[in-house]
Every structure is written in C-alpha cells, then in structure tokens.
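Novice: Provided below are the primary sequence and the corresponding predicted coordinates.
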Amino acid sequence: FGGSPETPESPLFGAEERRFNRLKMFRKACKLLLRPVGARGLASEAGLAGLQAFEQGMIYLAESVGPSVVSILNLDAAGRTQGQGSGFILSSDGYLMSNDHVVASAAALQVMFMDGRTARASVVGTDPATDVAILRLNNDITSLKTLPLGDSDQLRVGQVAVAIGNPLGFQSSVSTGVVSALGRSLRSQAGRLIDNIIQTDVALNPGNSGGPLVDSSGRVIGVNTAIIQGAQAISFSVPINTAEFVASQIMTYGTVKRGYVGIYGVTKPSPTNLVRTLGHKASTFVEVVQVEPSGPAAAAGILPGDWIIAFNGQALPSLDALYSYMTKMPPNTEATFTIIRNGSTVQNVKVKLGLSPAK
C-alpha cells in the first residue's frame, strides 16, 4: 500500500514479535502448572516460574483484548437506560457483535469504549434463535481494534477460557476459568435450542452478556450469553462458529436464512413395534399436529397425524432435532421426510424447504 515492508527493526515487527513471545511464554506456563513438580508443589522452582509466566500472560491477554470490548447501554425513547450488556469489535469499519437480548426493544444504543470514547450504534440485524446481534457504529470512530476469531469446533474440556465484559456496569472486568463441558444445548428466549453451547466456570454476571469468551491466544471462541441464577461456576456461551455463521448471514442479507417446512408437532414415545419392526433408533418421534396450508409440508402432502421418524435418513426424536437439522439447510433445498401414516404405511416424502419467516 505504498509503504516499505516491515523489517526486524520496524516498530510493527517488534510489537508482533513481542506478542508472539508472550503468548509462547503463556502456553509454556500452562504446561508447567499442569506438570507434577514433586513434593514441594507450586513452591518449587518450576512451579513458581510457571505461575509467574501464567500471571504475565493473563495480564498481557487482558491488555490486548480489553480495547476491543465495549459496554452497551440499551436506552428507551426518553434516553433512560433500560438494560446494559457488552459487545466486541468485529471489523475495523465499525461492526460489533453482541446478544439479541442485550439490544432488544432499544430506542437507541450507546456504546462506550475502554478508553472513554462513546458512540451511538444501530442494529444491523438480530437472530433471536441463537441470541446473536450485529450492530454498526453510527459515529466515525477511528483506530478500532478487532479481535481474531478462533474455531470453537476445536475446543477441548479443561482449556483456559477468559471473559472480558461489563458485569453490573463495572467496565472491562476480567474473569478466568476453564471450559467445563462442550456440546450443551440451551434454549434461547425465542424458544429454539442453541446447539454446541460452551459451558465454563468463568464468573459471569448481568452485563457480561454479549462480551467475548477468548482462549489463551486471545481468539474469540464464544459469545457470553447466559448464567443459571443461584448457581455458581456455571455459565454458557454461544460458540463462535455459530455466531460467525449468523453474522455472515446478517451482514449479507440482513437476516438469517433457514430452511422452513411449515408443521406443528409434538414429541411422542416410540411404540415397541416401531423400534422392533422398522429399526427406529430413537425412543421418541414427532407426530404432526397441524400443517400450515400454504407451507412446504402441505405442498408435499404431509398430513396431520403423520408420524415423522427420520429426516434425510437421520432418526428424528423431537421437533428441536428437526429445527437443528434444518438450520444447516438453506431454503429451496430438498429434504426427505420418512413418515408413517395410519400407524403402518411407511413413506419417504420429498419436501422443498421454504424460507423461515421472520419472527
């Protein structure tokens, strides 16, 4: 772009080199802390060195991630605060990521940066089904520092997790912990199950919602979204791979395009003969209660009373499973529903999925 390439003597090269060395030292410290060091425990030389390196790594992590995290005030029409949360900078041109429930029903959004700068933001789009919201700054704010995105599919139980946000209005608070479990399911406020939720023991409080969960390299691995009131050391984050997919859909289309079939149903236990005769592998199935007259299912011939036992060859134990499968399929694609009609006749019905209506 007209400048000379960085050299080992340039300030940029030096900063990157220092960052790499600090992160390398941080990872080494984690290994030292987990390694047995004899009867003297952490008081031993190796343990103490590891603890000090870990501490320095956490300090650097907080200092490098903190400037990318913002506080978000949800204002009513009179300018009064009716809610608050966190968010983080997604791109240098002013896009932010947060939670849908942080920005819901806002007449205006006030964003505050770690360095004291403030700006107004507008909602680009939200996805209540995953509790993800994408915002864009209205003001021309310069020197925005983005956070790199990690790969939540590569997470392992026990690895370090760090949350930075604004719990109870205390700006830029840092909490540390570990990934406690993976693959959890959490029901969003829209009623849909969010799959692959990350469970950690990181201390989260109201106001942390929408802030980043990062790994030891400062890469975003999740978006903090929920806690269980009254519980301790149990918090949940939407995986960044899910949030990144939602963000790309919103920034391209203004909404998330999901497959839609147009049925209402209930989950019922599988009769013994269904399991024995047809080899249905799930203990439950979906019975269709209502079919929307103009929906894709009606066009394909699915009727109230039909039992749906499989979707594209995968056992279908519940409506939540159906929603999860269809999330991965865009509109206008064809899906095969295996149904049982009148309790005996098995049919494979081809359904061309429609576009899920906006909620």
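Specialist: On my side now, so go ahead. Numbers count the residues shown, from 1 in each chain.
Novice: C-alpha from now on. contacts and neighbour counts both.
Specialist: Noted.
Novice: what does the host helix or strand of residue 289 contact?
Specialist: Using DSSP states H and E, residue 289 sits in strand 284-291. Residues from elsewhere that reach strand 284-291 (CA atoms under 8 Å, 6 or more residues apart in numbering): 262-270, 297-298, 302-309, 316-319.
Novice: Show me how far it is from its chain's centre.
Specialist: 29 Å (CA atoms, centre = their mean, to the nearest Å).
Novice: I'd like the next helix or strand past it.
Specialist: Assigned by DSSP H and E, the successor of strand 284-291 is helix 296-300.
Novice: Got another one to weigh against that:
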Amino acid sequence: MKKFIFLGVWIVLICVSLYWAVGRDTRPVVEAPLELPLASTVDNPYSHLEGYETLVRMQEAFVTHARTVKRSVVSINNLTEVASSNARSDLFSGEPGTWFTRFRYWLKRTFRKQYQMESLGSGMIFNDAGYIVTNYHVVEGANRLLIKFLDNREYSGQVVGVDPKTDLAVVKVFSFSHFEPPRFGNSSDVEVGDWVMAIGNPYGLTGTITVGVVSGKGRIDLGIATFENFLQTDTSINPGNSGGPLIDMRGHIIGINTAIAELGAGVGFAIPMETVEKVAHDLIDNGEVERGWLGVGIQNMTPDMAESFRVSRHQSGVVVNSIDEGAPAERAGMRQGDIIIAYDGKNVAHPQHLQNYVADTKVGQSVQIKILREGAEQTLEVEIGKYLS
C-alpha cells in the first residue's frame, strides 16, 4: 500500500514539474509603450498643427522633383587649349636626362594636348537624341564644348543653332546613348504665387536647387532679348544657372532660366517653355527660327495721341507710324495712323505684344487684325509673311 501512495505522490510531482516547465509561458512580459500625444514627440513636434501634412507633402514633392529632373540637367563647359613651349627646343635642349627621356617628353608635349576648362552655365536635355537647350549667351564665343552630366558622364558637344533674338541655343551631344528628357509643361497654366524650383550650376556648384515662387508673368521691355515674354521669379538665379530649368510643383519644366535683374536680389527671369519648344524645334529641324512678319512700324498709344486721334484717353492699342513697301500690312490695306487694338482675337496693349503675336504666327497664315481708323472700328484680313533677320 505504501508503495502505491509513494508512486502516486511521485507521479503528481512529475506532472506539476512538467506544467511549470512546458505549459507555462516563460517569456518575459514586455510592457506596451506609453503613447504620447503627437505634440510631445521628439521627431514631429509640430505634427499636430493644422497644415503640417501639407507641408510634408510639399517637401516630398521638392525632393522627388529635384532627384528626377537633376538627371536631365547638364553643365556646359568651354575647353581652351593650353599653349605649350617650343617642342623642338625641348628635344634638342641641353637639359639633364637621357636622349630617350627627352624624346618621350617631346612626344608627350607635341601630340598630347592640354586644355583648360571653364564653366559657362547650364543646359537641359530636350529630346532622347541628345539635343540640349540652353541660352545663347552661355555658348556665345565658345571654342570647344564639354557637356557634363550629374553622374560624371562627359561628352563633346556642338552648337547646331542659335537664336539671339530669344537668347536660346541648341547643342548636340555626340553619343549613341539614349537620353531621357524631363516632362515639359505650359507656362500659361502657371499663376503668380505658384511655387517653383530652379536647377543649375551656379559658380560651378553642380546640381544646385533653389526654391521660390512665380513673381510675375509676361514681363517685357527688359532689354534682355528682342522678343520678350518672361516669367519673373524670386527663386535664386545666380551666374551659372542660365540655361537650367524652372520647374513647377508637378515636376514639369515651365521655363529656362536666363537672366538676373540688375535691380537687386530676388528678381530673376525665365523664358516660357512654349517659346523654348518652338525655337528648339525650328533650330533642330531647319537650323533657323521662322517668324511671321507684318511690316509695320508701331509705337505705344499715349493719352495725348488718343485725343489727337479722337478716341478715349484710356483707349489701349498701338499706333502704326510707318508701313514697309510691299509688306503684308500694305497689301491688306493698312494705313499710317491706324490704331491696332486686337490681333487674331487677342487684345494689343503694348508694341511688344503685337511683335510677339506676329512672330509666333505661322508664315502664310491669314489673321484678322482689328483697327481703329478715324474713330471707327474695322477688321482687316492679313496674310502673314516671313520675317527676314
């Protein structure tokens, strides 16, 4: 009997031991972290504020667009050959060293040219064939172009066409590689106050990003180019940014940075992308830019002139002060003293406006020009000719 009692106690002890060793979860208990309000977190002390997520998304957009577009922005450099001393005198000089050493040095100095590199500005890939658009003043007078990409690729480049009247130029890269252009936008969709970014190589600092807003549109009479219709921005544009892109918040290129105002900091200008695309296509396809021609001399309307023409002092328009013989305007019946108030449905308030409208018109196209003559409104049908620079 005692044996059975002892065996039973032994079995119970074994079962209890197995329960504690196997059945019980022996893993340490980990307490749940204390949840603090967002305002108290170290990483995001302002995340509880209204608009915080919007600012974060804006920052992410800047980072994404900078990373994407920078691949299409290049540095344009000029190579100038460094003059070497007289190679013949090096060969026959009495300098120390064996004749073979002098001969090898002579070969190196004679056939291995040395170049000095000067950074000229920026450029942007225009299409996958390796055409690059930049400013005319960037490549003007350059001897030998070296195009450098952000990933340190280097290619020789050649200017295929220039248009000083808009300060634009196209350069071709010599390579069989496929190049990826950025996405192009439309500056007419941009509003004053929109955020924009500029990418370029100011002072030789490759891939520099600056941020600002569109400060104005349709800026004219700046004396930068013949045909002006600039976007104004307070984005920092410094020497070396010329030829680089101006980018909107969708990552689209809306212009090419071209100039800094002498008025002071925070005033820069960019050529609208519509103008860039038209000029670049003309230079690539034809080697020149085709523009429309009306054949008139014009001047701005002043209140005193308006009174002399018996129209309201607040009348907008431009006054025709001369007409070229045989010009499209003459053939259409336009006269000296006519006031042009609209061109192809667009109001004309400044001579530069009319100049730009005519230049952008396809040669041979017929347009309606609304004029005031002796106080009465008339419409003339004009076939636009070709502008010969």
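Specialist: That came in fine, so what should we check first? As the structure is a computational prediction, the values presented were derived from the model and not from experiment.
Novice: buried residues in the strand holding residue 289 of structure 1?
Specialist: By neighbour count on 16 or more other CA atoms under 10 Å, the buried set for strand 284-291 of structure 1 is 284-288, 290-291.
Novice: now, which of the contacts of strand 284-291 of structure 1 lie within helices?
Specialist: 297-298, 319 (DSSP state H).
Novice: Helices of structure 1, residue ranges please.
Specialist: 11-34, 45-65, 100-103, 240-253, 272-278, 296-300, 319-327.
Novice: for the buried residues of strand 284-291 of structure 1, which one is nearest residue 98 of structure 1?
Specialist: residue 286 (34.0 Å; CA to CA).
Novice: Counterpart of that closest one over in structure 2?
Specialist: Correspondence of residue 286 of structure 1 to structure 2, assessed by TM-score structural alignment: residue 319.
Novice: What of residue 247 of structure 1?
Specialist: Per TM-score structural alignment, residue 247 of structure 1 is aligned with residue 280.
Novice: Likewise for residue 15 of structure 1?
Specialist: In structure 2, residue 15 of structure 1 lands on no residue (TM-score structural alignment).
Novice: Over to residue 179 of structure 1?
Specialist: Residue 179 of structure 1 maps onto residue 214 in structure 2, by TM-score structural alignment.
Novice: Excluding sequence neighbours, find me the nearest residue to its match.
Specialist: The spatial neighbour of residue 214 of structure 2 that comes closest, neighbours along the chain excluded (CA to CA, 6 or more residues apart in numbering), is residue 233 at 4.5 Å.
Novice: how close does that neighbour get to residue 213 of structure 2?
Specialist: Separation of residue 233 of structure 2 from residue 213 of structure 2 (CA to CA, to the nearest Å) stands at 6 Å.
Novice: give the contact list for residue 357 of structure 2.
Specialist: Taking CA under 8 Å, 6+ apart as the test, what residue 357 of structure 2 contacts is residue 343.
Novice: all strands of the stretch 1-150 of structure 2, in order?
Specialist: For the stretch 1-150 of structure 2, applying DSSP state E, counting those that start in this stretch gives strands covering 73-81, 115-125, 131-134, 144-149.
Novice: looking at those strands, which is closest to residue 177 of structure 2?
Specialist: So among the strands of the stretch 1-150 of structure 2, strand 131-134 is nearest, using CA to CA, at 11.8 Å.
Novice: Give me the mean deviation of that closest one from structure 1.
Specialist: Compared with structure 1 after fitting, strand 131-134 of structure 2 has a mean deviation of 1.1 Å; criterion: mean CA distance after the TM-score superposition for structure 1.
Novice: That strand maps to which residues in structure 1?
Specialist: Going by TM-score structural alignment: strand 131-134 of structure 2 matches residues 95-98.
Novice: and the equivalent of residue 62 of structure 2 over in structure 1, how many neighbours?
Specialist: When structure 1 is aligned by TM-score structural alignment, residue 62 of structure 2 is paired with residue 58. Number of residues near residue 58 of structure 1 (other CA atoms under 10 Å) recorded here: 21.
Novice: same deal with the one 3 residues further on?
Specialist: Using other CA under 10 Å as the criterion, residue 61 of structure 1 is surrounded by 22 other residues.
Novice: ok now do the nearest residue to it once chain neighbours are set aside, which residues does it touch?
Specialist: Nearest in space to residue 61 of structure 1, with sequence neighbours left out and distances taken as CA to CA, 6+ apart, is residue 218 at 6.2 Å. Taking CA under 8 Å, 6+ apart as the criterion, residue 218 of structure 1 is in contact with 61, 64-65, 147-148.
Novice: What does residue 218 of structure 1 correspond to in structure 2?
Specialist: Under TM-score structural alignment, residue 218 of structure 1 pairs with residue 251 in structure 2.
Novice: do the same with residue 159 of structure 1
Specialist: Using TM-score structural alignment, the equivalent of residue 159 of structure 1 in structure 2 is residue 194.
Novice: can you tell me which residues contact its match?
Specialist: 213-214, 248.
Novice: okay, those residues in CSV with neighbour count and distance to residue 204 of structure 2 next?
Specialist: Below are the contacts of residue 194 of structure 2 laid out as CSV (neighbours: other CA atoms under 10 Å; distance: CA to CA, whole Å):
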residue, neighbour count, distance to residue 204 of structure 2
213, 17, 24
214, 22, 25
248, 25, 24
